[in-house]
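# Okay, sequence plus prediction incoming.
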Amino acid sequence: MVILHVKRGDKSIFLYETQLNTLVRDIIANIIVIYNGRLKVERICSEMESLALHGTMLPPNMIGLTDEQIEELKLVDEWGDRCIPSGGFIFNKDIYGRRNGKQPLTNMQELIKKTIADAKALIASKELIAKNECLTQKQIQQAISLLKGCCTIIYPMKLPPHDVIRMEFDNIEDLSGTHASLEVIEPQLAQLWFSGKEMDPDQKLSTYLGRNDKCKVIVKLQKKSEGAPSREAVISEESRKELMLLAYKKQEEWKKLEQNDDDDYLNSPWADNNQMKRSFQGIRGNISWKP
């Protein structure tokens, strides 16, 4: 099996396991599903943190309005009255005007926090890469199922249809005009680069890696419009820091040498004219013969 260390720019994303006889096109398709799935989990986790603080989302026509404007326009959050968290709620106003302020009780908040932590652990980049563990579509689905199950426990009647969390679960999210839309990569626009060259989707992986089916290589995920990615650094970040530290120590040593007097060497033992005489007499150190 071949391990692909997938990077986006200089950032490590995850490890992906595949075979040499697999088409690059199929590899790209699977990597994109995992990559976009990770982004979905992160978006849901972010919104569920807001859910734990301020309850469900307001209808689109009420978002961003002040209480006075809502009252003047006679707008009503009908879904807010239907979707009450299990056990009741505490009112905690959302200063951004996105959610209705019906915060779940403390025990439900703790459930949300724990579920978010468990979901993030399933897709954690640094931890999985450090353990040399590959990320799979199954883990992405497990993370989404955990988050969905948590919401079902707290809101058995389901979240409002306009809540972005429910829209994410139903795969009907609208990311247009958001920063998240820039992160998502459409499958038809995805490219894989290896060793500074774009990998041809119609070629097999063995075209680039040869017959070594037990290797681990770095590949970079790009959009077609982004061009070639930056090359990998010749040395690692840790090695670079060690070299910089060594250079700094050398520089400090040279500074100290420059500050010394030119005749400072005369105080050294090897510059003593009487050293040889004393060595023949068996005398060590400076001895005064005067009383």
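Happy to help now that I have it. Quantities reported herein were computed from a predicted structural model and do not represent experimental measurements.

# alpha carbons only for contacts and neighbour counts from here, please
Noted.

# Look up how far Pro160 lies from Leu4.
From Leu4 over to Pro160 the distance is 40 Å, taken as C-alpha to C-alpha, to the nearest Å.

# helix or strand for Lys256, which one?
helix 237-259 (DSSP states H and E).

# Just checking the distance from that helix to the centre of its chain.
32 Å (C-alpha atoms, centre = their mean, to the nearest Å).

# packing partners for the next helix or strand after that helix?
Note on helix 237-259: by DSSP H and E, the next helix or strand toward the C-terminus is helix 275-281. Packing partners of helix 275-281 (3 or more C-alpha pairs under 8 Å, 6 or more residues apart in numbering; DSSP states H and E): none among the helices and strands.

# Residues contacting helix 275-281, please?
269, 284 (C-alpha atoms under 8 Å, 6 or more residues apart in numbering).

# take a look at this one as well, against the first:
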Amino acid sequence: MVRLSIKYGDANQFLYETNTNMAIDDLLREIALIYNGRLKVHRICSEIQLLAKHGITLPINMQGLTEEQITELKLKDEYEDVCIPMDGYIEEEDVTGRRNGRSPTEKMKEILNKTVQDAKDKISKKLVDANKCVTRDDINEAIQQLKGAVMIVYPMGLPPYDPIELEFKNEEELDGTQDSLDVIKEEEASLWFSGKEMHRGKKLCDYVGTNEKTKVLVKIQKKGGGAPAREPVVSEEEQKQMMAYYYRKQQEMKKLEENEDNAYLDSDWADKNSLKRQFQGLNDIKFKPR
């Protein structure tokens, strides 16, 4: 099986394993689903962290209003006394006015936060360094774990308009948000290998060959953006080493200049009698003290 290291921009995203006979159309679909699935998991994790800190989301018409304004407008959150966390709640005001400020107890918070971390680890970019692939099953498993944790802490469920609930139902509304810019739709996606676009209707082997025991770098991006930037000739680590080397050389030259260029006289190669002693076999003579 050939392994594809998927990059978006300058960042490694995940490893994907397949065979060289796979059609580019199918490959695009799979990679786009995994890429967008990882974004979805991160969105859910962010919202669950806010849920653990400030409770459920307020109705749209109550978000951002002060208590005085809510009272004056006679607004009521009908889910406030229904969607109560297990073991009760703690009052933690949300300064953004987006959530109701009834956060779960510490024990329930721990369940949510631990599950969030486990889900992130399952799809982490660090898996690239560990040479581990990410699959659609991993994405689905992470989402199911998050869903289970929310059900444990909120057995009565979440309000139907809560972003977490909408994500679980695949009814999330991303239009006009930064998250919508990150999502790459399958019909808008393009794959690039070695500076060339991988066109639909062809197979992976048309670009990377038929050797199944290879690992290649493939970039995903939106169509119309032109060719992605080429990889740097040297890696970031190699660049650091080169800069350190030239810095040391610069310091050595500076030291020579400070010593009026006479420091080299202490070097073995500057000894005019070195060759003579070498022919006479006198280089390694050691004198014993009396």
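On my side now, so go ahead. These figures come from a predicted structure and were not determined experimentally.

# one step back: in structure 2, what residues pair with the helix holding Lys256 of structure 1?
Mapped onto structure 2 using TM-score structural alignment, helix 237-259 of structure 1 spans residues 236-258.

# can you tell me which residues contact Glu212 of structure 2?
1-2, 19-20.

# wait, Leu175 of structure 1
Ser181.

# Confirm it sits in a helix?
No: read with DSSP: H, G, I helix; E, B strand; the rest coil, Leu175 of structure 1 is coil and lies in no helix.

# how about the helices in the stretch 101-250 of structure 1?
106-123, 125-130, 137-154, 164-169, 180-183, 206-209, 237-259 (DSSP state H, counting those that start in this stretch).

# Among these, which comes closest to Tyr265 of structure 1?
The closest of these to Tyr265 of structure 1 is helix 237-259. By C-alpha to C-alpha, the value is 11.4 Å.

# contacting residues around the closest one?
Outside helix 237-259 of structure 1, no residue touches it (C-alpha under 8 Å, 6+ apart).

# mean deviation (superposed) between that helix and structure 2, please.
For helix 237-259 of structure 1, the mean deviation from structure 2 after alignment is 0.8 Å (mean C-alpha distance after the TM-score superposition for structure 1).

# repeat for stretch 35-51 of structure 1
Averaged out, stretch 35-51 of structure 1 is 0.4 Å away (mean C-alpha distance after the TM-score superposition for structure 1).

# Can you tell me which of the contacts of Glu212 of structure 2 has the most neighbours?
Thr20 (22 neighbours; other C-alpha atoms under 10 Å).

# In space, not sequence, find me the middle residue of structure 1.
Note on structure 1: the residue nearest the mean C-alpha position is Ser125, at 6.2 Å, using C-alpha atoms, centre = their mean.

# quick one, what contacts that residue?
Per C-alpha under 8 Å, 6+ apart, neighbours of Ser125 of structure 1: 12-14.

# repeat that for 6 Å
13-14 (C-alpha atoms under 6 Å, 6 or more residues apart in numbering).

# ok, Cys83 of structure 1 to Met57 of structure 1 distance?
For Cys83 of structure 1 relative to Met57 of structure 1 (C-alpha to C-alpha), the value is 10 Å.

# which of those two has more neighbours?
Met57 (28 against 18).

# what's the closest non-adjacent residue to that one?
Distances taken as C-alpha to C-alpha, 6 or more residues apart in numbering put Arg99 closest to Met57 of structure 1, at 4.1 Å, once the chain neighbours are dropped.

# quick one: the one you found and Pro59 touch, right?
No: in this structure Arg99 of structure 1 lies outside contact range of Pro59 using C-alpha atoms under 6 Å: 8.8 Å.

# So which of those two has more stuff around it?
For Arg99 of structure 1 versus Pro59, the count of surrounding residues by other C-alpha under 10 Å is larger for Arg99: 25 against 20.

# Lys72 of structure 2 falls within a strand, correct?
No Lys there; residue 72 of structure 2 is Glu. No: looking at Glu72 of structure 2 with three-state DSSP, it is helix, so not inside a strand.

# since we're on it, how many residues are nearby?
Quick note: Glu72 of structure 2 (other C-alpha under 10 Å) scores 9 neighbours.

# Over to Asn259 of structure 2?
Counted with other C-alpha under 10 Å, Asn259 of structure 2 comes out at 11.

# so what's it up against?
Contacts of Asn259 of structure 2 (C-alpha under 6 Å, 6+ apart): none.

# can you do 10 Å?
Met253 (C-alpha atoms under 10 Å, 6 or more residues apart in numbering).

# Likewise for Leu51 of structure 1?
45, 57, 99-104, 109, 112, 151, 163, 165.

# ditto for Gln69 of structure 1
62, 75.

# Read off where the longest helix that structure 1 contains ends up in structure 2.
With DSSP state H setting the assignment, residue counts place helix 24-54 as the longest helix in structure 1. Mapping helix 24-54 of structure 1 onto structure 2 (TM-score structural alignment) gives residues 24-54.
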